[in-house]
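Peer 1: Next come a sequence and a model predicted from it.
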Amino acid sequence: MSNLNLQAMYLRDEIQLSVGQCSDKGRKERNEDCLGFVQPEGNLLTTKGAVAVIADGVSTAEAGGEAAEICVREFLSDYFDTPDIWTVGKSAQKVLTSINRTLYSRSHEYLSSTRGYVCTLSLLVIKSRTAHLFHIGDSRIYLIRDGRLDQLTEDHVTQLNKREGCLSRAMGMDTHLEIDYRPLEIEPGDLFLLTTDGVHDSLDPETLLRLASSSGELKSCCEALVNAAYRAGSRDNLSCQLVRVDQLHDASLDQLTEQLTALPFPPELEPGMKIDGYLIEEELYASSRSQLYQVQEIESGERWVMKTPSRNFEDDAAYIERFIMEEWVGSRISNDHVVRIHIAHRPKTFLYYLMEPVEGVSLDRWMKQNPIPKPALAIELIKQIADGLKAFHQRETLHQDLKPSNIMVRPDNSAVIVDFGSVFVAGINEIFVPLKRDRVLGTLNYSDPVFRLGQNTGIRGDMFSLAAITYELFTHHLPYGNGLENCDKPQQLQKLAYIPADRHNPIIPVWFDRALEKALAIDPSQRYDCIDRMMQDLTQPNPEFLVPREAEQKHPNALLFWQLMSLVWFMIALFTLIAFWLK
């Protein structure tokens, strides 16, 4: 059994749903509503969930019906093709943005403004123990729980007068998609009702509740709702869906632990020993949490690095889950500056995983060997580490323990991130397990200090680590000295003062130092919000950062003057400073 199969087994979702649906053209000539439901099996149900979707083509747009069909068909197809490491929110938003762009483009292929691809859309994604609702327009999603009907969505309608209104938001209406999103914890017995306005505009809430929750098959209930709306005089298309949560996955901690420990930990390995067709050649690293060995595949002769869990945690389910996740995450990240995971195709008898060997030395050792690196070489290393880190963030994964010892520098001076031991995967965190997940705080002098106080700052935390490494690479010091070591309260953090990098290395330009200061701000809201902006300011002089720090501190009113002067300096600095600094 491979490690990845083990992962699929212990996170297997056994949620059981019932569904019924009905759609009719009513008194109109054709039906411009569209609906659909998909409940996949296996890993897809676990990582992506089940999806119900309903769309209503806008009658004033000639292609409204086609737009509704495109939305339903494309979403049910493309959503399940998004990376299984992504959250429901990111997956749905990416797919919906693409569909909206398609609809808007098709509308503008025609000279007639009446041929518009515009429709409403309401989506229900049920993953693990959470319902994720996405909504735009005036179709609706209701929840029936404990005999009560609650409308979960808000109609996006602008009222023109007492009787008439028009849609203020819809799919295909604008290039910018503004869609409502709401997560909701679910319970067994929950009944979700999705309707188009032909149904809910004709029936009062009491009737909706009575017919939707009446005994019988859900399909019959949907037909009863459609028929009742027709008899009530509805002149629109009539569509509705019912999705009932029959059973949720309810594994106990003992059951989960049994699944996680299906593969035993390897024994203490020594050179010459063999395990699953691999010859142990030498131990490369050992700590209280794991070991690394150089191994050779006996059959092929290929060499790999084997990572094994520490026997100190044989009974720790949270630790085992995190170890399994390392291989699962690593196998989904492909980047030249992130170590490649080797997926073994033969059955495993122990818990471990394999990585490509990376020649070279760790960055902390490289810095000792290169105490005064050329600025161009140093910044190139940082750009490569940043590129690897971006590969994590593109998969909605936080590294959370970026530090020099987790980065290898090859003989050609290229950098590789080689550790996944502290990653946080947003998509996996959405899946319920009956245990308190292992929370690794990272390394003291490099990890985001507010993270240790319980605040998860997302990618800003990883960028803090990257900036701390950059600071050390250019100065051989830490940005707050040893100040972070004794900070375990917010008041202590507030007293910390950033140490300007040019105090340790006088050739560091002011714009470079100011960019580091921004990235290393104790207050996360003062930092950069993406890696690209941070790297731009580290490689190109930002005019705002050419203002001397002393001028801001001593003469706050002179800031505007210095900013204007910076515009003059910028063109000169752009050529001279970069040439001096990076060549």
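Peer 2: Thanks, I have the structure now. All figures in this text were calculated on a predicted structure; none of them were measured in a lab.
Peer 1: CA only for contacts and neighbour counts going forward, please
Peer 2: OK.
Peer 1: list the buried ones in stretch 64-82?
Peer 2: 64-72, 75-76, 78-80, 82 (16 or more other C-alpha atoms under 10 Å).
Peer 1: Distance from that stretch to the middle of the chain?
Peer 2: In terms of C-alpha atoms, centre = their mean, to the nearest Å, the centre of stretch 64-82 is found 22 Å from the chain centre.
Peer 1: Closest to the centroid, which residue in the chain?
Peer 2: Note on the chain: the residue nearest the mean C-alpha position is residue 396, at 2.5 Å, using C-alpha atoms, centre = their mean.
Peer 1: so who does it touch?
Peer 2: Listed by C-alpha atoms under 8 Å, 6 or more residues apart in numbering, the contact partners of residue 396 are 85-87, 425-427.
Peer 1: among these, which are in helices?
Peer 2: Assigned to helices by DSSP state H, the following of the contacts of residue 396 qualify: 426-427.
Peer 1: out of the contacts of residue 396, which one sits closest to residue 524?
Peer 2: residue 426 (19.5 Å; C-alpha to C-alpha).
Peer 1: Tell me, how many residues neighbour the closest one?
Peer 2: By the criterion of other C-alpha atoms under 10 Å, residue 426 has 17 neighbours.
Peer 1: I'd guessed it sits against residue 86; true?
Peer 2: Yes: counting by C-alpha atoms under 8 Å, residue 426 does reach residue 86; the two are 6.8 Å apart.
Peer 1: How much space separates the residue nearest to the centre of the chain from residue 333?
Peer 2: Distance from residue 396 to residue 333, counting by C-alpha to C-alpha, to the nearest Å: 11 Å.
Peer 1: Ok, residue 386 next?
Peer 2: Taking C-alpha to C-alpha, one finds residue 386 at 14 Å from residue 333.
Peer 1: Repeat that for residue 452.
Peer 2: From residue 452 to residue 333 the distance is 26 Å (C-alpha to C-alpha).
Peer 1: same question, residue 124
Peer 2: Residue 124 is 29 Å from residue 333, by C-alpha to C-alpha.
Peer 1: So which of those two has more stuff around it?
Peer 2: residue 124 (24 against 20).
Peer 1: Please compare the first structure with the one that follows:
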Amino acid sequence: MNTSAPVTAAGWTLDAGEAAGPEAQEFRALYRGEDFSAPRRGLLALVTRGDSAGGAPDEAAQVAARLFAEGFFGGLATLSPAVAAARALSSANSWLFRQSRADPQRLGMAASLCALACPASKKLLIVHLGETRAYLLRDGRVQPLTTDHLRPLPSGAMVLTRALGLDREAQADVVEIDARPGDRIILLGAALREGNLDSPPQTLAENLAKSGGAAVVVDIRDVAAPQLDDLAADFADLPIRPPPQEGDTLDGFVIGRTIYRGQYTLLKRARDTVENRDVALKLPLPAMAQDKVFHAGFLREAWIGARTRGRYMADYLDLPRARRSCLYLVMPYYHGQTLDARLKQAPPVSLAEGAGIAASLCDAVEDLARRQVVHRDIKPENIFLLTSGAIKLLDLGLAALPGLENVRDELGGTTRYMAPELFRGAAAGPRSEVFALGVTLYRMFSGGAFPFGRREAFPLARARPDLPEWLGKIIAQAINADPNARFADAAALRDALEHGLAHEDWRSPPKRPLNALMLWRALAGALALLCLFLLWRR
């Protein structure tokens, strides 16, 4: 993309210029997220340089740029730009590393990379490894943003210590910049030489490329200031209408019975006559329009559900925009029941059954964590047990998205499952999720009782003396009031449960045998007291 006109991307307004250097082993590019169906990723500018000591240096430079861009824009929308960049870098490095070992024509194939990301955030991101360079020009001063990853040899020659394809794992330097209007970022395939740096971006890029290698120049006109509503732009313009009744038809869905009714939402079974399938429709009730927090949560659930897929998440089905006449969500109709319904049934959840549910639930929370999603409302009502034995996490309306810094989060969750630190203003994270998991597991095994009274915590053994002692200790650690005393994350909780199942006794604590001598002494003492009482009465 070679442009002298302003570029708008993810809330940024930029001027950009690019130019090729004199060497074929250098490559430069400007990519827009909207060209990859990822508009919130904004603009990506980069310069790559193939290692001349390795095979196919020109190919290495071009492939490194393309793979990194595809990985960055193709990453999950819930990921922070830094995490998306790290994963893209790892993927590109793996491909180059394999090729440099498997193909004789590409032996030693490696590439330096320096990238500037302008995502939907107020911060710019610089990713760098190798001998490409980035500079910040601010208020007339030039500031290097990168350091070359080079090591001198005894001969005086310099060799790369970091590059894509050089090692099995790639280590990059990542720099975040609080951008200001008027900032200029310069990416180069070689060192910056002194000279006039005030030319227009395209002119400066061409001048720098003549003597300093491939060049990209980006000027910041306006800093991005995206709003929370951007997350749900696809759904925000849809009206909230009175819910349909059983037998009605809505957008090709024949409405069936009510599955669940809450204060703000209604879950209905329906038949999709267009796709010939059974579905569940989650419909907002008119009262939601008056509650901005719940309305935003419903839109957020729609946004997250449309962009993340996983074996433990309820699937959200896509509908053509022309088919949808009002706001609602569409999910497959799952056969099974919620954990809340199960824990109210006889017999109580056994150790074997509960351990299977607990392991899957921990895996589900970790799967969300890898996507940088914090559920924030884990409880039996939001856990669906499929008849196949699998589970699905429901209701992402209160989910936090720590990877997207511009998303403002209100205090969210169900009070009796919320970790104490959340009420003191702490951000939700892995340890607060562990607390909610602990309360949920306690309720699952106890038959619905909560672990806390007004003044004290109730050990699991009080509700289920038939369960092993180690299980109660694990749950007690998960619901510890001190977050640092809890398991670090759901994976650590799962590991503790698996260790208990593999190495501890499954049986309940043995009851103390009766001591015959103590029993006779107690009886004798009671008889003596009775005799004294009778004598006193006389």
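Peer 2: Okay, I see it. Fair warning: this is a prediction, and the values are worked out from it, not measured in the lab.
Peer 1: Now residue 152 of structure 2: closest residue in space that isn't a chain neighbour?
Peer 2: residue 158 (4.4 Å; C-alpha to C-alpha, 6 or more residues apart in numbering).
Peer 1: If you could redo that for residue 443 of structure 1, that was the one I meant.
Peer 2: residue 401 (6.2 Å).
Peer 1: Residue 56 of structure 2 too?
Peer 2: Nearest one to residue 56 of structure 2, counting by C-alpha to C-alpha, 6+ apart, is residue 106 at 5.6 Å.
Peer 1: so the one you found touches residue 95, yeah?
Peer 2: No: using C-alpha under 8 Å, residue 106 of structure 2 is not in contact with residue 95, being 11.7 Å away.
Peer 1: Looking at those two, which one has more neighbours?
Peer 2: A count of neighbours by other C-alpha under 10 Å puts residue 106 above the other of residue 106 of structure 2 and residue 95, at 20 against 16.
Peer 1: returning to that earlier point: out of the buried residues of stretch 64-82 of structure 1, name the ones that lie in helices.
Peer 2: Those of the buried residues of stretch 64-82 of structure 1 lying in helices (DSSP H): 64-72, 75-76, 78.
Peer 1: Let me have those residues in JSON lines, adding distance to residue 173 of structure 1 as columns.
Peer 2: Shown next, in JSON lines, are these (distance: C-alpha to C-alpha, whole Å):
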{"residue": "64", "distance to residue 173 of structure 1": "11"}
{"residue": "65", "distance to residue 173 of structure 1": "14"}
{"residue": "66", "distance to residue 173 of structure 1": "14"}
{"residue": "67", "distance to residue 173 of structure 1": "11"}
{"residue": "68", "distance to residue 173 of structure 1": "13"}
{"residue": "69", "distance to residue 173 of structure 1": "16"}
{"residue": "70", "distance to residue 173 of structure 1": "14"}
{"residue": "71", "distance to residue 173 of structure 1": "13"}
{"residue": "72", "distance to residue 173 of structure 1": "17"}
{"residue": "75", "distance to residue 173 of structure 1": "18"}
{"residue": "76", "distance to residue 173 of structure 1": "21"}
{"residue": "78", "distance to residue 173 of structure 1": "21"}
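Peer 1: quick one: which helix or strand includes residue 369 of structure 2?
Peer 2: helix 351-370 (DSSP states H and E).
Peer 1: in the very next helix or strand once past that helix, what counts as buried?
Peer 2: Proceeding N to C from helix 351-370 of structure 2, the next assigned helix or strand is strand 383-386, under DSSP H and E. Judged by neighbour count (16+ other C-alpha under 10 Å), strand 383-386 of structure 2 contains these buried residues: 383-385.
Peer 1: And the contacts of strand 383-386 of structure 2?
Peer 2: So strand 383-386 of structure 2 is contacted by 334-340, 391-394 (C-alpha under 8 Å, 6+ apart).
Peer 1: Show the buried residues in these.
Peer 2: Buried among the contacts of strand 383-386 of structure 2 by 16+ other C-alpha under 10 Å: 336, 338-340, 391-394.
Peer 1: Mind checking which of the residues you listed are in helices?
Peer 2: When DSSP H defines the helices, the subset of those inside them is 339-340.
Peer 1: which of the buried ones among the contacts of strand 383-386 of structure 2 lies closest to residue 289 of structure 2?
Peer 2: residue 394 (21.8 Å).
Peer 1: residues contacting that closest one?
Peer 2: Contacts of residue 394 of structure 2 (C-alpha under 8 Å, 6+ apart): 313-314, 382-384.
Peer 1: again, only this time at 6 Å
Peer 2: For residue 394 of structure 2, the contacting residues are 314, 382, by C-alpha atoms under 6 Å, 6 or more residues apart in numbering.
Peer 1: swap in residue 360 of structure 2?
Peer 2: Per C-alpha under 6 Å, 6+ apart, neighbours of residue 360 of structure 2: none.
Peer 1: residue in structure 1 matching it?
Peer 2: For residue 360 of structure 2, the aligned position in structure 1 is occupied by residue 384, per TM-score structural alignment.
Peer 1: next one: residue 134 of structure 2
Peer 2: Applying TM-score structural alignment, one finds that residue 134 of structure 2 aligns to residue 141 in structure 1.
Peer 1: Residue 35 of structure 1: what secondary structure?
Peer 2: Of the three states, residue 35 of structure 1 takes strand according to DSSP: H, G, I helix; E, B strand; the rest coil.
Peer 1: where along the stretch 201-350 of structure 1 do the strands fall?
Peer 2: 238-247, 274-275, 278-286, 290-297, 303-309, 341-342 (DSSP state E, counting those that start in this stretch).
Peer 1: For the third one, list every residue counted as buried.
Peer 2: The reference is to strand 278-286 of structure 1. Those would be 278-283, for strand 278-286 of structure 1 by 16+ other C-alpha under 10 Å.
Peer 1: any chance of the residues you listed in JSON lines, plus distance to residue 239 of structure 1?
Peer 2: What follows is these, written out as JSON lines (distance: C-alpha to C-alpha, whole Å):
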{"residue": "278", "distance to residue 239 of structure 1": "60"}
{"residue": "279", "distance to residue 239 of structure 1": "63"}
{"residue": "280", "distance to residue 239 of structure 1": "64"}
{"residue": "281", "distance to residue 239 of structure 1": "66"}
{"residue": "282", "distance to residue 239 of structure 1": "66"}
{"residue": "283", "distance to residue 239 of structure 1": "64"}
